[in-house]
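Colleague: Predicted model follows, preceded by the sequence.
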Amino acid sequence: MGCSNLSYCSVMLLILLVFLAKAPAIQSWGKEGHFITCKIAQPLLSKAAAKAVQELLPSSAEGDLASVCSWADTVRFKYRWASPLHYINTPGVCNYKYSRDCHNDKGEQDMCVAGAINNYTAQLITYMDSSSEGTYNLTESLMFLSHFVGDIHQPLHVGFADDEGGNTIPLRWFRRKSNLHKVWDFDIIDEAEKDFFNRDVTTMIEDLQRNITEGWSDEVPAWEKCARNAIACPDGYASEGISLACKWAYKDVTADIVLEDDYFLTRLPIVEKRLAQGGVRLAAILNRIFDSNFVMGGSVQSS
């Protein structure tokens, strides 16, 4: 609908801009990062898991898990309660403890990305339980889980509370204004696509897939496994994340610094491996949820 009263429209636009400025920042891989993670995961699903995923995906996805892996960000205003589920804050220390760190700003326990992964994993396990039919919206559970597994692999999703995972550390990325969190969400991936992959995300995905089957092949079995045959093990992913945040993301960064090639080239391998780990682990979790053959074995097998 058009707006015939320009003064009224100007006031409404100003109100909207103020509202958006005050809205809480969502900490998340950028859309590209989630797309990459889910594109890596889907070919690694077993036949049983692939079938379940196809049945649960919304029709608009047309069978492509990656197309809905940013959905959890698009509903952040509709589901405000879910905002703290995208991240974990530690009290300025380089270690993670679930009991200390997994809560929202009201102190409600389990309201963090690790708690969310546990919760949506438990919901999806009811997929074949007819007595639980209708208890959960399993399509949303799948989309939330796929997103949050990606999120927990972004190192600054397990960052410091004081700077909101780097969101309040302003800096310049080459010549552009940015902040530390945005550098890890968007800028490093965008720069890699531009410099090394001719701005083609598919080429970047193919390169990561080659590394999974070749360069990182000896590490992949350990990525897939969970202690005590758990279906998902987000505490381990979170511990990795805060360690990487301290060693690589925060290291040598101060407010208003200019980050250029040295930071980019030394941090890109960390980002690439975390994208790959997120995809491999998402596949492993979905395989263990939907395929009983994977519950004890804990290994990803391609369909």
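Modeller: That came through fine.
Colleague: from here on, contacts and neighbour counts on C-alpha atoms
Modeller: Fine.
Colleague: ends of stretch 236-252, how far apart?
Modeller: Using CA to CA, to the nearest Å, the end-to-end distance of stretch 236-252 comes out at 25 Å.
Colleague: Please identify the buried residues of that stretch?
Modeller: For stretch 236-252, burial by neighbour count (16 or more other CA atoms under 10 Å) applies to 237-246, 248-250.
Colleague: dropping in the other structure now:
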Amino acid sequence: MSRLYRIIALFLALTATSPAFAWWDYGHRTVATIAMAQVTPRTRAAIRRLIAQSPTLRTPTCPIRSIEDASTWADCIKPLGDRFSYAYSWHYQNADICKPFDIKAACADGNCVSAQIERATRMLQDRSLPTRDRVEAFAFLVHFVGDLHQPLHAGDRSDRGGNDQPANYGVMAGKRNLHTVWDGLLADRAISTPPGGSLGILSELSPAERRAAVAGSVADWSRESWTVAQQAYADLLGGDGCGPQPAGRPTLMPDAITRDIPLLRRQVARGGLRLAQLLDEALGGATPDPSRLPRRRRG
């Protein structure tokens, strides 16, 4: 075994046994890159002004120098402990894939990713708030839109978003789980599959498909990602994502990987386009979809 292979194996072992960050860095940063390329010049200028004020967050170990840095800030601050521990549950929502979709049950108290996308958008729109609050809202929004489009952050089988669902990734055996596969191993392969990167992923969507992608509400997008989560479990568990657990550690087979790659690429594209739309509505003066008009949650 070469030294490089041992290093890679050690890295995979470590990441597989710890709580996975959604999309790892590559997925989040690609969503952010797509969004920055799609926003209006007015919005882009407003984003740069917010980024210039990012030192007000006082998180020097997690600097924000670009929208791509903002996309991973909410994961970067997790090790800061009590200071940001309140936000841990904001990264996901556990909508049961084996029951009818119910966003209200999955987010009864507002501490879930879809509610926090709406909250961050409202805060970003509110010019009366202190600059620091709006910078933080911007960073959370960029990250959480990416999270929502990682399907294991939108639906699961009461298994912590697939973290408790063992999974082999093709020939790669070991202590992995379905969440890790979709966060990084499959995501990295999908994003880099030709035509790779943000421009390659966007090139697969027609103008009509791009317009359709940004329609609807955050709840609509949640349902869509929840549906992809159903497919993720089905592909791992042999066609029935709600069936009994197979003996041993199930394997995501090569044909399922091939089938899932375009699904994941489409999720990244949707995330980037929708993030751009939300940023344009909050910062660029674009008219929002009526279903996304700012509203406050009732207690």
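Modeller: Noted; the coordinates are in hand. The shown structure was predicted, so the numbers you read here are calculated from the model rather than taken from an experiment.
Colleague: can you tell me which of the buried residues of stretch 236-252 of the first structure are in helices?
Modeller: 237-244 (DSSP state H).
Colleague: Make CSV out of these and add distance to Gly33 of the first structure.
Modeller: What follows is those, written out as CSV (distance: CA to CA, whole Å):
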residue, distance to Gly33 of the first structure
Tyr237, 17
Ala238, 17
Ser239, 20
Glu240, 18
Gly241, 16
Ile242, 19
Ser243, 20
Leu244, 17
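Colleague: one step back: for the buried residues of stretch 236-252 of the first structure, which one is nearest Arg267 of the first structure?
Modeller: The closest of those to Arg267 of the first structure turns out to be Trp248 (CA to CA; 6.7 Å).
Colleague: can you pull the contacts of that closest one?
Modeller: By CA atoms under 8 Å, 6 or more residues apart in numbering, Trp248 of the first structure lies in contact with Arg267.
Colleague: From Ser59 of the first structure, how far off is it?
Modeller: Counting by CA to CA - Trp248 of the first structure and Ser59 of the first structure are separated by 40 Å.
Colleague: Then Leu124 of the first structure?
Modeller: Distance from Leu124 of the first structure to Ser59 of the first structure, counting by CA to CA: 18 Å.
Colleague: of these two, who's got more company?
Modeller: Legend: neighbour count by other CA atoms under 10 Å for Leu124 of the first structure and Ser59, higher for Leu124 (22 against 10).
Colleague: Doesn't that one lie inside a helix?
Modeller: Yes - looking at Leu124 of the first structure with DSSP: H, G, I helix; E, B strand; the rest coil, it is inside a helix.
Colleague: which non-adjacent residue is nearest it?
Modeller: Of all residues not flanking Leu124 of the first structure in the chain, Leu138 sits nearest, at 6.2 Å (CA to CA, 6 or more residues apart in numbering).
Colleague: where's the one you found relative to Leu145 of the first structure, distance?
Modeller: From Leu138 of the first structure to Leu145 of the first structure the distance is 10 Å (CA to CA).
Colleague: ditto for Lys182 of the first structure
Modeller: From Lys182 of the first structure to Leu145 of the first structure the distance is 22 Å (CA to CA).
Colleague: dump the residue contacts of Tyr267 of the first structure.
Modeller: One correction, residue 267 of the first structure is Arg, not Tyr. Contacts of Arg267 of the first structure (CA under 8 Å, 6+ apart): 188, 248-249.
Colleague: If anything else comes up later, I'll come back, but that's it for now.
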